[in-house]
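Sequence first, predicted coordinates after that:
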Amino acid sequence: MAKSKIIKDLANGSVDTITALKRTKVLVSDLENTEILRWLDHEISGYPEDATVPSYRKVHGSLKGSYFKGSMANHMNWNNVSIPLGKMPDDIKELLLSVEFHESVEALKKLDEKSQAVGTEISKTIPADCFSTIAQFNNDPYMIITSARVIVSEHIVSNIFSMIENKLLDMLMILEKEFGCLDELDIDTTAKSVEEIEAINRRILVLCYNDNSISVGDGNKIKDSTIASEIK
């Protein structure tokens, strides 16, 4: 069977991710699966701050910033350098260095374009009330942190798009196999029993959406620091 145009367009990159998401939302609406629709809606419109984001939207970065040692009158400065973590426990490192992207795919696209055009880093700002805690783990009473942020890889946004598009392809290929050509953006669910529809929904959830991601550090100040889309 020839592949549906929506699949070929997505596979060869002739359609953008937001359009593919919207087309897929139209297709799966008749399946009446709230979890699948919620995932599509969140990718289109962004994840609420209290929502658990999928694992592919969670990354780890490295801590950079500025600090000085000594007194105000006699001290040494380090600017825009890696900040040592000292004997920081692993669970706190996880909170500190973890970055979550809640933005919609359109916002992520603009973020990526701006970062590439200006050549700047994508980062999460760490609030000032965490600075003394970070310094304490270095066991250095003379270390005064003045700024800190978590820097993530320049390729991370592209990786997020790749994951989303791959999940959409898997989803669309399941729909095509079960319902035939998808070019009219319509599927006939009346030809399937309730049990068959439920089985299709489960396959889509397992293969394309349900990654059992876990939200780390609810309510923690480090997690609630400035959104990762901030560019420094």
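On my side now, so go ahead.

make it CA atoms for all contacts and neighbour counts henceforth
Will do.

the helices in the protein, which residues?
5-11, 17-28, 34-45, 90-97, 105-118, 131-137, 156-179, 194-204 (DSSP state H).

List the buried residues of the longest one.
When burial is assessed from 16 or more other CA atoms under 10 Å, helix 156-179 yields the following buried residues: 156-157, 160-161, 164-165, 167-176, 178.

returning to that earlier point: looking at the helices of the chain, which is nearest to residue 58?
Residue 58 lies closest, by CA to CA, to one member of those: helix 156-179, at 9.3 Å.

could you give the angle of that closest one to helix 17-28?
Helix 156-179 runs at 30 degrees relative to helix 17-28, counting by axes from the mean of the first three to the mean of the last three CA atoms, to 10 degrees.

Please name every helix or strand in contact with helix 156-179.
helix 5-11, helix 17-28, helix 105-118, helix 194-204 (3 or more CA pairs under 8 Å, 6 or more residues apart in numbering; DSSP states H and E).

Mind checking the ones you listed for the one nearest to residue 43?
Comparing those by CA to CA, helix 105-118 comes nearest, at 6.0 Å.

Could you work out the end-to-end span of stretch 35-54 for me?
For stretch 35-54, the separation between the terminal residues is 13 Å (CA to CA, to the nearest Å).

which parts of that stretch are buried?
Neighbour-count burial for stretch 35-54, counted by 16+ other CA under 10 Å, picks out 36-37, 39-47, 52-54.

swap in stretch 129-139?
Residues 131, 134, 135, 136 are the ones in stretch 129-139 that count as buried (16+ other CA under 10 Å).

mind putting those residues in CSV, distance to residue 68 included?
Listed next are those as CSV, based on distance: CA to CA, whole Å:
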residue, distance to residue 68
131, 12
134, 13
135, 11
136, 14
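
List just the nearest of those residues to residue 196.
residue 134 (54.0 Å).

What are the neighbouring residues in contact with the closest one?
Shown in contact with residue 134 (CA atoms under 8 Å, 6 or more residues apart in numbering): 85, 88.

From residue 147, how far off is it?
Taking CA to CA, one finds residue 134 at 11 Å from residue 147.

What residues does residue 204 make contact with?
With CA under 8 Å, 6+ apart, residue 204 has these contacts: 36, 170, 171, 174.

contacting residues for the residue positioned nearest the centre of the chain?
When CA atoms, centre = their mean is applied to the chain, the residue found nearest the centroid is residue 57 (2.0 Å). Each residue near residue 57 by CA under 8 Å, 6+ apart is listed here: 100, 101, 102, 160.

putting a second one here so we can go through both:
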Amino acid sequence: MNMLDQIIQEASTSSIPVADVLRKMLVMSYRIKSQETVTWVKHELDGYPRDESVRLPTYRGPFTLPVHGTYSGYYGNSRTGPLGRHGVPEKYISAMFEGPLTEPIMELEALAAGENDPGFQWSPVLIGQWNVWEDEGRVPRFEGMNLISAHATLPRSKVKGVIDSIRNNALTFALELQSSYPQAGETDGPTVQDAGVQRVVSVMITNVFGTGNNVAIGDGNTMNLTVQPGDLEGLLDAAAKLGLDEKARDELVETVTGDAGPEEKRSRLAAFGERVKQGGVSLTGNITANIAAAKILELGTQFLGG
């Protein structure tokens, strides 16, 4: 049983922890030399930063959270009730009513198996701000009472959904690779330098992160671009559609038409594609680095005759 078979079998078995599946995914990602999936798997295993330095997968939120507050008034009176977004300034919405799941997969599985729904308490600063809005008439209030605490809750069903999404993405990725590259993940197997493997990686990253400037995206036009062997005009036209500016197109031409032999040209093409993926080559338009790099590698390979 090879690496892909193991991942498919374990990802299909609900009793096997997703962390075990991800560790095999990590091995496979290193072997296919896919930095994108290595980074994704590491973050799923270790957790995501609680800031904007790394984009979260779409399935990790942020989620809209129900919030319940506790009020206190004269003579020790108290009551609880739901708090809504109406009247709350937009810049406070995420801190009060939304929450992402950034925890490592093992913590998510522990939360899903627990008896209580996870959540968080509003900070004293947010409590004080809410009471100011009540005094200003921005938000509803209980007459003669002030908010003293508020708790945002995330239903465990959401946590279970995140876990299932991670498992399903791992399974789908392994199945897609296996359909065309059954030796992917084996020692000396195919890597992302093969345009087909890179396409599978790009689609997987798109499924995980959605569309955006830092992940692979594309549209029907870019995905259907093809170049005939030796068709330099067609290659340049396709490169322009992918967002390469004139300087980058000239560099691509030099890469695939220089005096080097066929293998050296392919090596240089792979290096050029890696620079595009890492942001070393400027792109214009809405096509992002990952998909542009994959398509450039594919088109350059077609130009060179496969």
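On my side now, so go ahead. Quantities reported herein were computed from a predicted structural model and do not represent experimental measurements.

What value does the TM-score take for this pair?
Here the TM-score for the pair of chains, by TM-score structural alignment, normalised by the length of the first structure, is 0.74; 201 aligned residues with a CA RMSD of 2.8 Å.

sorry, back to before: now distance to residue 89 of the first structure too, for the helices and strands packed on helix 156-179 of the first structure, in JSON lines please.
Below are those laid out as JSON lines (distance: least, CA to CA, whole Å):
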{"stretch": "helix 5-11", "distance to residue 89 of the first structure": "43"}
{"stretch": "helix 17-28", "distance to residue 89 of the first structure": "39"}
{"stretch": "helix 105-118", "distance to residue 89 of the first structure": "32"}
{"stretch": "helix 194-204", "distance to residue 89 of the first structure": "38"}
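
State the distance from residue 293 of the second structure to residue 128 of the second structure.
50 Å.

cool, residue 13 of the second structure as well?
For residue 13 of the second structure, the distance to residue 128 of the second structure - CA to CA - is 48 Å.

Now do the contacts for residue 255 of the second structure.
Taking CA under 8 Å, 6+ apart as the criterion, residue 255 of the second structure is in contact with 265, 268, 269, 272.

Aligned to residue 266 of the second structure, what sits in the first structure?
Alignment note (TM-score structural alignment): residue 266 of the second structure has no counterpart in the first structure.

In contact with the closest residue to residue 180 of the first structure other than its chain neighbours: list those residues for me.
The shortest distance from residue 180 of the first structure to any non-neighbouring residue, by CA to CA, 6 or more residues apart in numbering, is to residue 187 (8.0 Å). By CA under 8 Å, 6+ apart, the contact list for residue 187 of the first structure reads 27, 28, 30, 179, 180.

The fourth one contacts residue 186, doesn't it?
What it means is residue 179 of the first structure. No: with contact defined as CA atoms under 8 Å, residue 179 of the first structure does not reach residue 186; the gap is 9.1 Å.

do you know how far the residue nearest to residue 102 of the first structure when sequence neighbours are not counted is from residue 93 of the first structure?
Distances taken as CA to CA, 6+ apart place residue 47 nearest to residue 102 of the first structure, at 4.7 Å, with adjacent residues excluded. Distance of residue 47 of the first structure to residue 93 of the first structure, computed by CA to CA: 24 Å.

Likewise for residue 58 of the first structure?
Taken as CA to CA, the span from residue 58 of the first structure to residue 93 of the first structure is 14 Å.

what do you get for residue 68 of the first structure?
Distance from residue 68 of the first structure to residue 93 of the first structure, by CA to CA: 22 Å.

residues near residue 100 of the first structure, how many?
Number of residues near residue 100 of the first structure (other CA atoms under 10 Å) recorded here: 23.

Now for residue 191 of the first structure, how many residues are close by?
10.

Also residue 3 of the first structure?
Count around residue 3 of the first structure with other CA under 10 Å applied: 14.

now the longest strand seen in the second structure and helix 90-97, what's the angle there?
Identified as the longest strand of the second structure according to DSSP state E is strand 145-153. Relative orientation of strand 145-153 of the second structure and helix 90-97, computed by the same axes, to 10 degrees: 70 degrees.

List just the nearest of the buried residues of stretch 129-139 of the first structure to residue 142 of the first structure.
Nearest member of those to residue 142 of the first structure, counting by CA to CA, is residue 135, at 8.7 Å.

To which residue of the second structure is that closest one aligned?
Counting by TM-score structural alignment, the partner of residue 135 of the first structure is residue 131.

list the contacts for its match?
146, 147.

what about it, distance to residue 147 of the second structure?
In terms of CA to CA, residue 131 of the second structure sits 6 Å off from residue 147 of the second structure.

Could you do residue 208 of the second structure as well?
39 Å.

repeat for residue 89 of the second structure
18 Å.

which one of the two has more residues nearby?
residue 147 (21 against 10).

Please name the nearest non-neighbouring residue to that one.
Nearest one to residue 147 of the second structure, counting by CA to CA, 6+ apart, is residue 71 at 4.3 Å.

State the number of residues packed around residue 79 of the second structure.
Neighbours of residue 79 of the second structure (other CA under 10 Å): 12.

and the spatially closest residue to it that is not a sequence neighbour, what is it in contact with?
Among residues not flanking residue 79 of the second structure along the chain, residue 71 sits closest, at 5.3 Å (CA to CA, 6+ apart). By CA under 8 Å, 6+ apart, the contact list for residue 71 of the second structure reads 78, 79, 80, 142, 145, 146, 147, 148, 149.

My guess is the fifth one contacts residue 69. True?
No: Residue 145 of the second structure is beyond contact range of residue 69, at 11.6 Å (criterion: CA under 8 Å).
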